[in-house]
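Novice: all I have is the shape, not the residue letters:
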């Protein structure tokens, strides 16, 4: 008895069932993967920002307290703050370690150009090694205003 594959119609009968089973298994696997991905919230990275006090100063020697904060405004300990020239000029880059209260003291001496009425000092943060912090976005700047 030889059967010709050309006339055998039994394979078509099982095909829809196999497709339904594959679809159900695929949807179940996708659901498991999505619940696993949503459970990875602990790997989320938190952006840090700075809050200078005072926010506005004049040219010349000034002490600035810089607080490193997370998006909720909570202080972040263990970071390093770096102050650099923006549109106002600093003689050198100034760094300070942040204490447990999230604050760092910086002694700055910003200056403005001859016809410049205002400028900025920029801050960057090296986040602490503990925790999932990053400093990718621009931070709050210190405004330097001439009071002439």
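Specialist: Perfect, I can see it now. Computed from a predicted model, the values in this text were never measured in an experiment.
Novice: hey, let's count contacts and neighbours off CA atoms from now on
Specialist: OK.
Novice: could you find the closest non-adjacent residue to the residue sitting nearest the centre point of the chain?
Specialist: What sits nearest the mean C-alpha location of the chain, by C-alpha atoms, centre = their mean, is residue 47, with 3.3 Å. Take residue 47 and drop its neighbours on the chain: the residue closest to it by C-alpha to C-alpha, 6 or more residues apart in numbering is residue 134, 5.0 Å away.
Novice: the one you found contacts residue 68, correct?
Specialist: No. Between residue 134 and residue 68 there is no contact under C-alpha atoms under 8 Å: 11.5 Å.
Novice: who's more crowded, the two?
Specialist: residue 68 (29 against 17; other C-alpha atoms under 10 Å).
Novice: OK, contacts around that one?
Specialist: 48-51, 75-77, 79, 81, 98, 102-103, 125 (C-alpha atoms under 8 Å, 6 or more residues apart in numbering).
Novice: would you mind measuring from residue 74 to residue 46?
Specialist: 12 Å (C-alpha to C-alpha, to the nearest Å).
Novice: put this beside the first:
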């Protein structure tokens, strides 16, 4: 019974120190998260002919992201290869696309993907807005 208070004090000091280290580690985990990017194509509905499409890359707060590579590929519409461009300071990239539709196809889509800037905490894991290709009248 004689040494009990000292043991309690030591246990309390060790516990508080351990809690402080654990809290510091948990607050540092926020730096390991990634921020999802979104692509906003304009226009997002085009015809089956050569067209320039402006794609703006933004973060969740709507701020433009520069240095991201935008890749547009054929979805249900056919695209000869992939169209790529890098965003500027305004977060905008202009791509020239020339989609085609099948003989009995009235509509199709082009897929938009984003390659985040190198060394950033950005990611593009969710599906982006597709570009809709509609046949003329």
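Specialist: Cool, the structure landed. Being a predicted model, the structure only gives us computed values, none of them experimental.
Novice: and the residue nearest to residue 47 of structure 1, what's its match in structure 2?
Specialist: Matched across to structure 2, residue 134 of structure 1 falls on residue 123, judged by TM-score structural alignment.
Novice: wait, what's in contact with that match?
Specialist: 34-37, 115-116.
Novice: again, but for residue 89 of structure 2
Specialist: 64-67.
Novice: and the aligned partner of it in structure 1, how far is that from residue 34 of structure 1?
Specialist: Correspondence of residue 89 of structure 2 to structure 1, assessed by TM-score structural alignment: residue 100. Residue 100 of structure 1 sits 38 Å away from residue 34 of structure 1, going by C-alpha to C-alpha.
Novice: got it, and residue 116 of structure 1?
Specialist: From residue 116 of structure 1 to residue 34 of structure 1 the distance is 55 Å (C-alpha to C-alpha).
Novice: could you find the closest non-adjacent residue to residue 135 of structure 2?
Specialist: residue 106 (5.0 Å).
Novice: what's the one you found aligned with over in structure 1?
Specialist: In structure 1, residue 106 of structure 2 lands on residue 117 (TM-score structural alignment).
Novice: same check, this time on residue 136 of structure 2
Specialist: Match for residue 136 of structure 2 (TM-score structural alignment): residue 147.
Novice: ok, now which ones touch residue 128 of structure 2?
Specialist: 38-40, 111-113.
Novice: nearest to residue 81 of structure 2, of those?
Specialist: Checking those against residue 81 of structure 2 by C-alpha to C-alpha gives residue 111 as the nearest, at 12.2 Å.
Novice: can you tell me which residues contact the closest one?
Specialist: 72-75, 128-131.
Novice: correct me if wrong: residue 51 of structure 2 contacts residue 83.
Specialist: No. Assessed by C-alpha under 8 Å, residue 51 of structure 2 is found out of contact with residue 83, at 11.6 Å.
Novice: neighbour-wise, which of those two wins?
Specialist: residue 83 (17 against 14).
Novice: run a quick neighbour tally on the nearest residue to that one once chain neighbours are set aside.
Specialist: Closest residue to residue 83 of structure 2 apart from its sequence neighbours, by C-alpha to C-alpha, 6+ apart: residue 72 at 5.1 Å. Residues lying near residue 72 of structure 2 (other C-alpha under 10 Å) number 23.
Novice: how far away is the residue opposite residue 72 of structure 2 in structure 1 once aligned from residue 60 of structure 1?
Specialist: Taking TM-score structural alignment, the alignment pairs residue 72 of structure 2 with residue 83 from structure 1. Separation of residue 83 of structure 1 from residue 60 of structure 1 (C-alpha to C-alpha) stands at 15 Å.
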